[in-house]
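# compute the structure for the input listed below.
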Amino acid sequence: MADITASMVKDLREKSGAGMMDCKKALSETSGDMDAAMDWLRTKGLAAAQKKSSRTAAEGLVGVAVSGTRGAAVEVNSETDFVAKNQQFQDFVREVTQIALATGDELEAIKAAAMPSGTSVADVLTNNIATIGENQSLRRARRLEVSQGAVVSYVHNQQSPGLGKIGVLVALESEAPEAALQDLGKQLAMHIAAAFPKALNEADLDEAEIERERAIATEKAADSGKPADIIAKMVEGGIAKYRKEHALVSQLFVMDGKTKISDVVAKAGKDAGHTIVLKDYVRFQLGEGIERETSDFAAEVAAASGVPQKPTDGDKPTA
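I've put the predicted structure just below:
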């Protein structure tokens, strides 16, 4: 029997997309023949992940979990929203969220961690791709923690407890009573879900984005024909407004449209008798930033059936 090395298993796993133990077994069954091992995996339906891995996965679920002063959020993607209703997929997202809560938000560490079944997250994900029949990916994770206080979660468009389309975590550091922190946290989380802040503070905003906004504002102001010093003031005024509108603490609270978030937090602390510090937040929106493929479903069906599609009026040749 041929010696099966870790390198051989790694190569087959990368080639097939199958799990590590399945690759090891395939190589053992085929005396280390890579091509034969690939065929063995295909006959078992375990190499299906390879073909699916190139397909866009922009649906799925965001999961959130909280335990005391710690909270975690993860995003696991699939190709269609039908998978989000699949119990196997939901259980996977829920379990991965708990792993992130325990181990942190480094993706490779999460993938290497063991699921309750004892199998690694990466291998369970590969198996899910084969059994559910769609490409899936663990896209991102984030964990928040405070020394004292609370991390509060909120899920918008909830599909199942702790799972939905938008997941929010709010980290509040304080000696204030738990009830007061939970109430404030829920209000802030709902605001974050609706207002989509880009950073906690103005200083944390992406400077590259700020420069793009400055270039746009400069070009617009230049068309006004005003003197250069006036244009400069217009541009900086526009940038100041942009910073306030996109930094969480300076946004206007969506509940009343007039109170700054920093003032909402300060008032809650005063009412509770203890200073409350808004330490951080997480907002994961499903598929955010993923470029989705568009397709003509009718054309796909026609192509699959071999029946040519009738031209629309826009497709008809002109005389």
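
# use CA for all of it now, contacts and neighbours both
Noted.

# what about the strands in the stretch 201-319 of the chain?
276-285 (DSSP state E, counting those that start in this stretch).

# middle-most residue in the protein, spatially?
E75 (3.8 Å; C-alpha atoms, centre = their mean).

# so what's the residue count around the residue nearest to I210 when sequence neighbours are not counted?
Excluding its sequence neighbours, the residue lying closest to I210 (C-alpha to C-alpha, 6 or more residues apart in numbering) is I239, at 7.3 Å. Neighbour count for I239, taken as other C-alpha atoms under 10 Å: 17.

# how much space between L172 and V151?
6 Å (C-alpha to C-alpha, to the nearest Å).

# please provide the structure for the following sequence as well, for comparison with the first:
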Amino acid sequence: MNISAQMVKELREKTGAGMMDCKKVLEASEGNIDQALEMLRQKGLASANKKSQRVAAEGIVESYIHTGAKIGVLLELNCETDFVARRNEFQSLAKDIAMQVVASPNIEYVSVADIPEEIIVEEKRIEAGREDLANKPDNVKDKILKGRIEKRLKELSLLDQAFIKQSDITVEELIKKHIALLGENIQLKRFEKFVVGGGAPKETNNFADEVAEILQNK
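Predicted coordinates:
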């Protein structure tokens, strides 16, 4: 059956689970809200968003140096207690996210909410000036422009990237699954990517393909 945005919204408000998780269980339950709610509870996802409001001041700084030592990443992943910070699942999550940064060459921010307003304004200016929009009615142009801007901003956001090891979920959804698993709020605080040569103009390797190859060979 067709799962409406209103049904997803209703289930999300009741459970605090992620949008994609809500949509998947609604599809599996053929739109039965009560059954979908039970499925979320069984998966431990119903309270993930509620936990995400709690203070996360512990955690770790994770590093990942890509093969060849030409590119590396440092990131800070936070949780609520040092006990969880020492868990293998938490540390593996941090490592996976660090690899994700290397595999996502376009990202510059943790989330869309972190993107400065001046960047958004500039992206809107560029998209609005594209030739294919010139002769379209204003209402159509505005709709197309909105979709393109949302897509572009998500390209810059780490949390909105498809997870390299499981492409049907985003990095944000991956973190929420670990919130449910570990029972604590988990937040990606910041990250920094280091590339040998900095911004010097030269031919570079496709690090995303190299990371994918490493994962396939494991």
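
# TM-score them against each other, please.
Once superposed, the chains reach a TM-score of 0.58 (TM-score structural alignment, normalised by the length of structure 2), with 143 aligned residues with a C-alpha RMSD of 2.4 Å.

# now do the contacts for the residue nearest to the centre of structure 1.
By C-alpha atoms under 8 Å, 6 or more residues apart in numbering, E75 of structure 1 lies in contact with 60-63, 93, 138-141, 284, 286.

# repeat the analysis, applying 10 Å as the threshold.
Neighbour list for E75 of structure 1: 59-64, 93, 96-97, 137-142, 163-167, 284-287 [criterion: C-alpha atoms under 10 Å, 6 or more residues apart in numbering].

# which ChimeraX command selects the buried ones in these?
Of these, the buried ones can be selected in ChimeraX as follows, counting by 16 or more other C-alpha atoms under 10 Å:
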select :59,60,61,62,63,64,93,96,97,137,138,141,142,163,164,165,166,167,284,285,286,287
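
# out of the contacts of E75 of structure 1, list just those in strands.
59-64, 137-142, 163-167, 284-285 (DSSP state E).

# what's the counterpart of V102 of structure 2 in structure 1?
Matched by TM-score structural alignment, V102 of structure 2 corresponds to A193 in structure 1.

# element containing that match, please.
Under the criterion of DSSP states H and E, A193 of structure 1 resides in helix 178-195.

# strand 276-285 and that helix, what's the angle between them?
With axes from the mean of the first three to the mean of the last three C-alpha atoms, to 10 degrees applied, the angle from helix 178-195 of structure 1 to strand 276-285 works out at 40 degrees.

# host element of the residue nearest to the centre of structure 1?
Under the criterion of DSSP H and E, E75 of structure 1 resides in strand 70-78.

# so that strand matches what in structure 2?
Going by TM-score structural alignment: strand 70-78 of structure 1 matches no residues.

# okay, buried residues for that strand please.
Neighbour-count burial for strand 70-78 of structure 1, counted by 16+ other C-alpha under 10 Å, picks out 70-78.

# next, the angle strand 276-285 makes with that strand.
10 degrees.

# how far off centre is strand 70-78 of structure 1?
Averaging C-alpha positions (C-alpha atoms, centre = their mean, to the nearest Å) puts strand 70-78 of structure 1 7 Å from its chain's average.

# picking up where we left off before, overlap in contacts of L172 and V151 of structure 1?
Joint contacts of L172 of structure 1 and V151 (C-alpha under 10 Å, 6+ apart) are 69, 144-145, 181-182, 185, 279-281.

# where do the helices sit along structure 1?
6-16, 20-29, 34-43, 48-52, 87-103, 107-112, 121-132, 178-195, 207-222, 228-246, 261-272, 297-305 (DSSP state H).

# I'd like those helices as JSON lines, with distance to Q159 of structure 1 appended.
Compiled in JSON lines, these are given as follows (distance: least, C-alpha to C-alpha, whole Å):
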{"stretch": "helix 6-16", "distance to Q159 of structure 1": "32"}
{"stretch": "helix 20-29", "distance to Q159 of structure 1": "32"}
{"stretch": "helix 34-43", "distance to Q159 of structure 1": "34"}
{"stretch": "helix 48-52", "distance to Q159 of structure 1": "25"}
{"stretch": "helix 87-103", "distance to Q159 of structure 1": "9"}
{"stretch": "helix 107-112", "distance to Q159 of structure 1": "23"}
{"stretch": "helix 121-132", "distance to Q159 of structure 1": "18"}
{"stretch": "helix 178-195", "distance to Q159 of structure 1": "16"}
{"stretch": "helix 207-222", "distance to Q159 of structure 1": "33"}
{"stretch": "helix 228-246", "distance to Q159 of structure 1": "28"}
{"stretch": "helix 261-272", "distance to Q159 of structure 1": "28"}
{"stretch": "helix 297-305", "distance to Q159 of structure 1": "26"}
